[in-house]
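In: the sequence and its predicted three-dimensional model are supplied below.
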Amino acid sequence: MSRGFVKEEDQEEVPMVPPRADLPDGVINYVTQVGMNALLEEREALTTEREHLEITNEKERRIAVNHINAKLQLLNNRIATAKIVDLKKQPQNEVRFGALVALKIGNAMTVKNYQIVGVDEADIAKGKIAFISPIAKILVNKKVGDKATLKLPTEERVFEIKEIAY
């Protein structure tokens, strides 16, 4: 039957699902094992949520299921394209993907710790920065004692590598 013969109130709403963290086209989706585990746990949680929906109204239920399915589709794509990086195989004396880096920033007296992770795992509040971020890019291949400079519109910020761990 043509959609032209369906009552307007019977039309399905297209679920609006926010995109996942940006991963530019052509960039490999690197993840840590912790990041991959989190993606798999998220998938399990969404699947469980879909199976245990307590919505009795059929239309509302279909909309909720469509929304979860749309989120699962994006998530499954990330999981399918993920490439787990074995942190034990990274050069332990250089900053690479997965490194936990202790940094002295500018003239600060304190040291801040950041880990370079995949885009889905990144969370600045937890000290996790995406490998595609400007800070991560300037730190890669550096060693303890090296300095990296980030050019900002109004200043240059210098990061001194104090420690590297995996």
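Out: Nice, I can see it. What you are looking at is a predicted structure, and each value in this text was computed from that prediction instead of being measured.
In: only C-alpha atoms for contact and neighbour calcs from this point on.
Out: Noted.
In: quick one: Ala148 and Ile124, what's the gap?
Out: 19 Å (C-alpha to C-alpha, to the nearest Å).
In: have a look at those two and say which one is more surrounded.
Out: Between Ala148 and Ile124, counting by other C-alpha atoms under 10 Å, Ala148 is the more crowded of the two (18 against 11).
In: pretty sure that one sits against Lys162.
Out: No - contact criterion C-alpha atoms under 8 Å: Ala148 and Lys162 do not qualify, at 11.8 Å.
In: near the nearest residue to Gln33 once chain neighbours are set aside, how many other residues are there?
Out: Nearest non-adjacent residue to Gln33, counting by C-alpha to C-alpha, 6 or more residues apart in numbering: Ile84, 6.1 Å away. When neighbours are counted by other C-alpha under 10 Å, Ile84 registers 15.
In: any idea where the helices of the protein begin and end?
Out: Per DSSP state H, the chain carries helices over the ranges 33-51, 58-81, 134-139.
In: put this next to the previous one:
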Amino acid sequence: MSKAFTKESAGDDEDDLALPPLPAGGKNYITPEGYQRLRNELINLIDSERPKVVEIVHWAASNGDRSENGDYLYGKKRLREIDRRIRFLTKRLDIAEVADPSLHHGNDQVFFGATVTYENQAGVERTVTIKGIDEVDNLQGEVSWISPIARALLKSREGDEVQFMAPGGLERLEIIQVSYPKPATSH
């Protein structure tokens, strides 16, 4: 039988996006900015993108034969993707624990939301910001609070040395600087 005539499995419609794991009993910490970004994406999907795709699918379906109708087939696929993302975002926002890192402004101890500059044994400095699982951008130097490097850094202070199990073996890291965003001023 040709692949063109096989029915998609029911599993394709289900939420097959695995949620990144949280530590047992852990919370899904997220910064206020990260929470707002996810919420805005969810609202945009529900209020804007999904209605547009539904309209396209409705129009394409009215054109007759659906089996060879590219607009219809693509639209249905896109609707499944949008619905899957809506379910994912809804679940993540429901369990999100917003933690404002600016509350620690001026503190030299590493907590969630800290921007930490550290130096390894080879003298190489690196700066990372510890953020929530759902908001991390590795290209911006952000790491998840449950990542091995973040776990090694958490609760340490400027001047402390911590051990970190890197892929190449055990490394010693010296904490050079810890900073937090300034609290927003209300006007």
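Out: That came in fine, so what should we check first? Nothing here was measured: the structure is a model prediction, and the numbers come from that model.
In: superposing both, give me the TM-score.
Out: Once superposed, the chains reach a TM-score of 0.81 (TM-score structural alignment, normalised by the length of structure 1), with 158 aligned residues with a C-alpha RMSD of 2.5 Å.
In: coming back round to it: okay, the helices of structure 1, which one's buried deepest?
Out: helix 134-139 (a mean of 18; mean count of other C-alpha atoms under 10 Å).
In: centre of the chain to that helix, how far?
Out: Centroid separation between helix 134-139 of structure 1 and its chain, computed with C-alpha atoms, centre = their mean, to the nearest Å, is 16 Å.
In: which bit of structure 2 covers it?
Out: Helix 134-139 of structure 1 corresponds to residues 148-153 in structure 2, going by TM-score structural alignment.
In: can you get me the start-to-end distance on stretch 137-156 of structure 2?
Out: 23 Å.
In: any idea what His67 of structure 1 aligns with in structure 2?
Out: With TM-score structural alignment as the criterion, His67 of structure 1 matches Glu81.
In: quickly note the distance from that match to Gln36 of structure 2.
Out: In terms of C-alpha to C-alpha, Glu81 of structure 2 sits 21 Å off from Gln36 of structure 2.
In: circling back: average gap between the match of helix 134-139 of structure 1 and structure 1?
Out: Once the two models are superposed, stretch 148-153 of structure 2 sits on average 0.8 Å from its counterpart in structure 1 (mean C-alpha distance after the TM-score superposition for structure 1).
In: name the surrounding residues that touch that stretch.
Out: 110, 130, 143-145, 162-165 (C-alpha atoms under 8 Å, 6 or more residues apart in numbering).
In: 6 Å - rerun?
Out: Under the criterion C-alpha atoms under 6 Å, 6 or more residues apart in numbering, residues Phe164 lie in contact with stretch 148-153 of structure 2.
In: distance check, Arg50 of structure 1 against Asp86 of structure 1.
Out: Arg50 of structure 1 is 33 Å from Asp86 of structure 1, by C-alpha to C-alpha.
In: the aligned partner of Phe111 of structure 2 in structure 1 - nearest residue in space that isn't next to it in sequence?
Out: Superposed on structure 1 with TM-score structural alignment, Phe111 of structure 2 falls opposite Arg96. Excluding the flanking residues, the one nearest Arg96 of structure 1 by C-alpha to C-alpha, 6+ apart is Val140, at 5.3 Å.
In: burial check on the one you found, number of neighbours?
Out: 16.
In: for Ala108 of structure 1, see how far away it is.
Out: Val140 of structure 1 is 22 Å from Ala108 of structure 1, by C-alpha to C-alpha.
In: over to Phe97 of structure 1?
Out: Look at Phe97 of structure 1 and Ala108 of structure 1: by C-alpha to C-alpha, they are 25 Å apart.
In: higher neighbour count, these two?
Out: A direct count of neighbours by other C-alpha under 10 Å for Phe97 of structure 1 and Ala108 places Phe97 higher, at 24 against 9.
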